[in-house]
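A.B. asks: starting from these lines, generate the structure:
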Amino acid sequence: MSAEGELIAERIAALAAVSARPDALERVHLSPEHAAVNALVAPWFTEAGLAVRVDAAGNLCGRIEGRTPGLPALLLGSHFDTVPDAGRYDGMLGVLLALAAIRRLAPEARRLPFALEIVALSDEEGTRFGTALSGSRALAGTFDPAWWDVRDAEGVSYREAAVSFGLDPARIAEAGRAPHELVGYLETHIEQGPELLDQDRPLGVVSSIGAATRHTVVVTGKAGHAGGTPWARRRDALVSASEMILAGEAIAREAGALATVGTIRAFPGGVNVIPGRVEFSLDLRAESTALRESTLARIASAARAVGERRRVSVEWRENYRADAVVCAPALRAAVENGIAGATGAAVPAPIWSRAGHDGLAIAAITDVAMLFVRCGNDGISHHPDESVLAADIDTALDALTRTIETLAEHHRAP
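C.D. replies: Next up, the predicted model:
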């Protein structure tokens, strides 16, 4: 590993030590750990020649001017918040690679046809309040004021947490950026999957950030005695839900989408009582919005058919929706050029991101693109066993730097 790569690894270790738990990595939005990590990283931004600020949403931002002060900026970055019991590369690697690329380019920054900005976004995961992407939505000017009243598990509201952090909720709009201020958003991120690992490729380019939706499905039958209710009279909500879940899996597999049931609860919950009501979650993801919608319609139709046959009702409650974002062709071509230059090999086929990223929100104001870095350890992520090969950090840094240089040449062209 190069000296630059070693510095990135050291800083990732330092960030991983800033945690709310002694036994695991957990760092959530507007927490003391969020403040501590901003304070830790701000001097690193300053050392790289960046003017540093924390915006009205708690995002840590830095900027270095191009050949003329006030030029639109190429925005680089990722996020610093984590899921519970997290790995140390998700989000953090992207911020530190962006910082290292700016350090490399700093001597030439004044010749660039755009400014360079870096942002460590504050709430990509939504772990604390269930408000995923609130930091990037504030940046994009689409922050939902209803979030101020959402409370965490301890009963603290988003508004109260923001005030304790030192933010003024009345000024949240000041975090917003206008389209004319940016030339694009570029994020480097671990793949969070095994495709690059299986292909023995260190880097990949993202075609799109996939469409996702989350629902709570409520199946209502009729509770009854497990011994006294004959088969013909049963309206078992749990058996019905099980059949719906299996049908949904089969439909998603056939469509090339991903369907996951992460929670299921049966009521009233007695071992000798036929469940009269069941609630289960459905997380559905697909490469395109159209594919997500058609797959969801097929799953809902199959669930209705099960309900009619088993004499139970089915209610769908949508909790989350994000349409797919297609990565901008010019930015994507620059990423491909960066990968080819860094690896000396043909660029692998584009990968659609099964995970959501801040680009979903930032696409509302500017073009976005993503560079994926291979995950080790069978592609596992959101887990302490998350890993990245040391050599891939150097390769990713080289590719990101080349990508920025490619974009600069494109913007200089008449």
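A.B. asks: switch to C-alpha atoms for all contacts and neighbour counts from now on
C.D. replies: Will do.
A.B. asks: the protein: helices as residue ranges?
C.D. replies: 3-16, 32-47, 92-105, 134-139, 158-165, 195-199, 237-255, 289-310, 329-343, 359-362, 390-412 (DSSP state H).
A.B. asks: ranking these by burial, who's on top?
C.D. replies: Of the helices of the chain, the one with the most neighbours on average (mean count of other Cα atoms under 10 Å) is helix 134-139, at a mean of 27.
A.B. asks: now tabulate the helices of the chain in CSV and tack on distance to Ile64.
C.D. replies: Formatted as CSV, the helices of the chain follow (distance: least, Cα to Cα, whole Å):
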stretch, distance to Ile64
helix 3-16, 20
helix 32-47, 10
helix 92-105, 9
helix 134-139, 18
helix 158-165, 26
helix 195-199, 33
helix 237-255, 45
helix 289-310, 36
helix 329-343, 20
helix 359-362, 20
helix 390-412, 14
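A.B. asks: list the contacts of the nearest residue to Asn272 once chain neighbours are set aside.
C.D. replies: Sequence neighbours aside, Ala226 is the residue nearest to Asn272 in space, at 5.0 Å (criterion: Cα to Cα, 6 or more residues apart in numbering). With contact set as Cα atoms under 8 Å, 6 or more residues apart in numbering, Ala226 has these partners: Asn272, Val273, Ile274.
A.B. asks: re earlier: so which of the helices of the chain is nearest Arg265?
C.D. replies: helix 237-255 (8.8 Å; Cα to Cα).
A.B. asks: and that closest one, what does it pack onto?
C.D. replies: strand 211-220, strand 258-260, strand 277-286, helix 289-310 (3 or more Cα pairs under 8 Å, 6 or more residues apart in numbering; DSSP states H and E).
A.B. asks: again, only this time at 6 Å
C.D. replies: Counting contacts by 3 or more Cα pairs under 6 Å, 6 or more residues apart in numbering; DSSP states H and E, helix 237-255 packs against strand 258-260, strand 277-286.
A.B. asks: just checking the distance from that helix to the centre of its chain.
C.D. replies: With Cα atoms, centre = their mean, to the nearest Å as the basis, helix 237-255 stands 26 Å off its chain's centre.
A.B. asks: let's see this one next, to set against the first:
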Amino acid sequence: MTVHAPATLVEPTRIDEDLAQLASLIDDTTPGYTRQALTDIDIAGRQWVLRRFRDAGLDSRIDAAGNVIGILPGTNPAAGTLMTGSHTDTVEGGGRFDGNVGVVAALEAVRTLRETGTTLTHDLMVVDFFAEEPNRFGLSCLGSRALMGHLSAADLNRRDEHGTRLGDALPGAGLNAVDMLSAAVETGTIRAFLELHIEQGPYLEAHGSQIGLVTSITGITRFRGLFSGRRDHAGTTPMSHRRDAGCAAAGTVLAIEAIASSHPDGRGTTGAVTFSPTAVNVITETATLTGEFRSPDLDWLADAASQLDVAAQAQASQRGVELQLDWVPSESPALMDTSLLDICAGATEDLGLHQSRLYSGAEHDAAIIAKHIPTAMIFIPSQDGRSHCPEEFTHAAEIVDGATVLLNALIRIDKAATAGRAR
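C.D. replies: Below you'll find the model as predicted:
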């Protein structure tokens, strides 16, 4: 029996129109839909979001961390805030849905609330988080980290492969490193965070589910290996006399694959391998490898790191190559709030949509926020499980389903939090 009469979006076609406009704001010198953080095109994208927020009646600004923030005031300023949103930056050659869906769906939810005269007790904060995707400095979710007070001076001292500091790259995106470190909000006043996102995997499609409710978000450990061998002539140096850094790195790539394949929820990826020199007639003197492991199992992540250390050392040792293996501070798996998930489940059921519960193998701003604020994620299907590629696709009707669940879940969370304070 339906307890709540579900709200419907006033004009859902605006979601598709917004997604199309965002898809036009891309770097057309690269394939796919590229709008990477710390670029001029990303600045243009965030300015577009800022204008859309203001057009929707949100009190909007771009904060010191580059986040686009819009506030829809509630009826009780002392009640606190509900937060929703996602991100609009992309990976190079990525797709046009990814985090974009969560931002424009939240925007359409706000439009519906205002145009139907539906008021919330809590303020509603809608956020387009800055730099969610991994960047050349090896640190993702910059905006949400800063907002939660998780960004440090050491983070801003990270350097890319050319030696440029992250802090020195921020002015090019209109940001100041010192100000970014003081961009944290008072998390105690934020009652809940809800993020809508495409699944980026095949689970929902395989199970015939229109909505996914995320139980946890994967933990991640990232690493960088520097293999140092000896430069010699490729034609005159016997195979037994070589100290080939490239071969040591190549063996380690296969070890990463084997380690990750040993666990059903393990994932291991080599992001890049670079050789120097690159001449075909010179034995590789140095090789640099970057990669990551992912899993919702924190113990396995620690074990995978130990296995990789042993395997990489073995690859280097048998070739007389030196190895420096560095680990980027890891992200532990993030659990979603069960009470919020139950509210989302109720909203989904009342809308007559089939749902599944699953963990997320992708990284999200929600994982950072969940460390401080009760958090839930809603997934919608990705066709063929494809993402981070130009072929990434989710049907407009599926996006509307997700946005409608988001709208109804926010209304229910507002009522539940209000009732909880009244008791």
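A.B. asks: overlay them and tell me the TM-score.
C.D. replies: TM-score of the superposed chains, computed with TM-score structural alignment, normalised by the length of the first structure, equals 0.87; 410 aligned residues with a Cα RMSD of 3.1 Å.
A.B. asks: what distance do you get for the residue nearest to Asn272 of the first structure to Asp323 of the first structure?
C.D. replies: According to Cα to Cα, to the nearest Å, Ala226 of the first structure stands 44 Å off from Asp323 of the first structure.
A.B. asks: same thing with Pro179 of the first structure?
C.D. replies: 20 Å.
A.B. asks: so which of the two has more stuff around it?
C.D. replies: Asp323 (20 against 16; other Cα atoms under 10 Å).
A.B. asks: so what corresponds to that one in the second structure?
C.D. replies: Correspondence of Asp323 of the first structure to the second structure, assessed by TM-score structural alignment: Ser332.
A.B. asks: which residues touch the nearest residue to that match once chain neighbours are set aside?
C.D. replies: Excluding its sequence neighbours, the residue lying closest to Ser332 of the second structure (Cα to Cα, 6+ apart) is Gly219, at 4.4 Å. Gly219 of the second structure makes contact with Arg294, Ser295, Pro296, Glu331, Ser332, Pro333, according to Cα atoms under 6 Å, 6 or more residues apart in numbering.
A.B. asks: could I get the residues you listed as a markdown table with distance to Ala177 of the second structure?
C.D. replies: Output for the contacts of Gly219 of the second structure, formatted as a markdown table (distance: Cα to Cα, whole Å):
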| residue | distance to Ala177 of the second structure |
| --- | --- |
| Arg294 | 29 |
| Ser295 | 32 |
| Pro296 | 32 |
| Glu331 | 22 |
| Ser332 | 26 |
| Pro333 | 28 |
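A.B. asks: nearest to Ala169 of the second structure, of those?
C.D. replies: Relative to Ala169 of the second structure, the closest of those is Glu331; by Cα to Cα it sits at 23.6 Å.
A.B. asks: so who does that closest one touch?
C.D. replies: Per Cα under 6 Å, 6+ apart, neighbours of Glu331 of the second structure: Gly219, Ile220.
A.B. asks: mind doing that once more with 8 Å?
C.D. replies: Applying Cα under 8 Å, 6+ apart to Glu331 of the second structure gives the contacts Gly219, Ile220, Thr221.
A.B. asks: now render these as TSV, adding distance to Leu175 of the second structure.
C.D. replies: What follows is these, written out as TSV (distance: Cα to Cα, whole Å):
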residue	distance to Leu175 of the second structure
Gly219	29
Ile220	27
Thr221	28
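A.B. asks: what does Cys375 of the first structure correspond to in the second structure?
C.D. replies: Residue mapping for Cys375 of the first structure onto the second structure gives Ser382, with TM-score structural alignment as the criterion.
A.B. asks: distance of the residue sitting nearest the centre point of the first structure from Val278 of the first structure?
C.D. replies: Nearest to the mean C-alpha position of the first structure, by Cα atoms, centre = their mean, lies His357 at 2.9 Å. Here His357 of the first structure is placed at a distance of 31 Å from Val278 of the first structure (Cα to Cα).
A.B. asks: check Ala259 of the first structure too.
C.D. replies: For Ala259 of the first structure, the distance to Val278 of the first structure - Cα to Cα - is 18 Å.
A.B. asks: Thr131 of the first structure too?
C.D. replies: Thr131 of the first structure sits 26 Å away from Val278 of the first structure, going by Cα to Cα.
A.B. asks: what's near enough to touch Val218 of the first structure?
C.D. replies: Val218 of the first structure neighbours (Cα under 8 Å, 6+ apart): Arg277, Val278, Glu279, Phe280, Val314, Glu315, Trp316.
A.B. asks: wait, Leu407 of the second structure sits on Gly102?
C.D. replies: No. Leu407 of the second structure is not in contact with Gly102 according to Cα atoms under 8 Å; the separation is 11.5 Å.
A.B. asks: sort out which of the contacts of Val218 of the first structure are buried, if you could.
C.D. replies: Taking 16 or more other Cα atoms under 10 Å as the criterion, what is buried in these is Arg277, Val278, Glu279, Phe280, Val314, Trp316.
A.B. asks: closest one of those to Trp147 of the first structure?
C.D. replies: The nearest one, if we look at these relative to Trp147 of the first structure and count by Cα to Cα, is Trp316, at 22.6 Å.
A.B. asks: spit out the contact partners of the closest one.
C.D. replies: Applying Cα under 8 Å, 6+ apart, the residues near Trp316 of the first structure are His215, Thr216, Val217, Val218.
A.B. asks: and these, which is closest to Phe143 of the first structure?
C.D. replies: His215 (21.7 Å).
A.B. asks: how about the closest one: what's its closest non-neighbour residue?
C.D. replies: Glu318 (4.3 Å).
A.B. asks: contacts only, for Ala106 of the first structure.
C.D. replies: Contacts of Ala106 of the first structure (Cα under 8 Å, 6+ apart): Ala48, Gly49, Ile64.
A.B. asks: distance check, it against Glu174 of the first structure.
C.D. replies: Distance of Ala106 of the first structure to Glu174 of the first structure, computed by Cα to Cα: 27 Å.
A.B. asks: corresponding residue for Ala252 of the first structure in the second structure?
C.D. replies: Mapped onto the second structure by TM-score structural alignment, Ala252 of the first structure lines up with Ala260.
A.B. asks: any idea how far Arg294 of the second structure is from that match?
C.D. replies: 8 Å.
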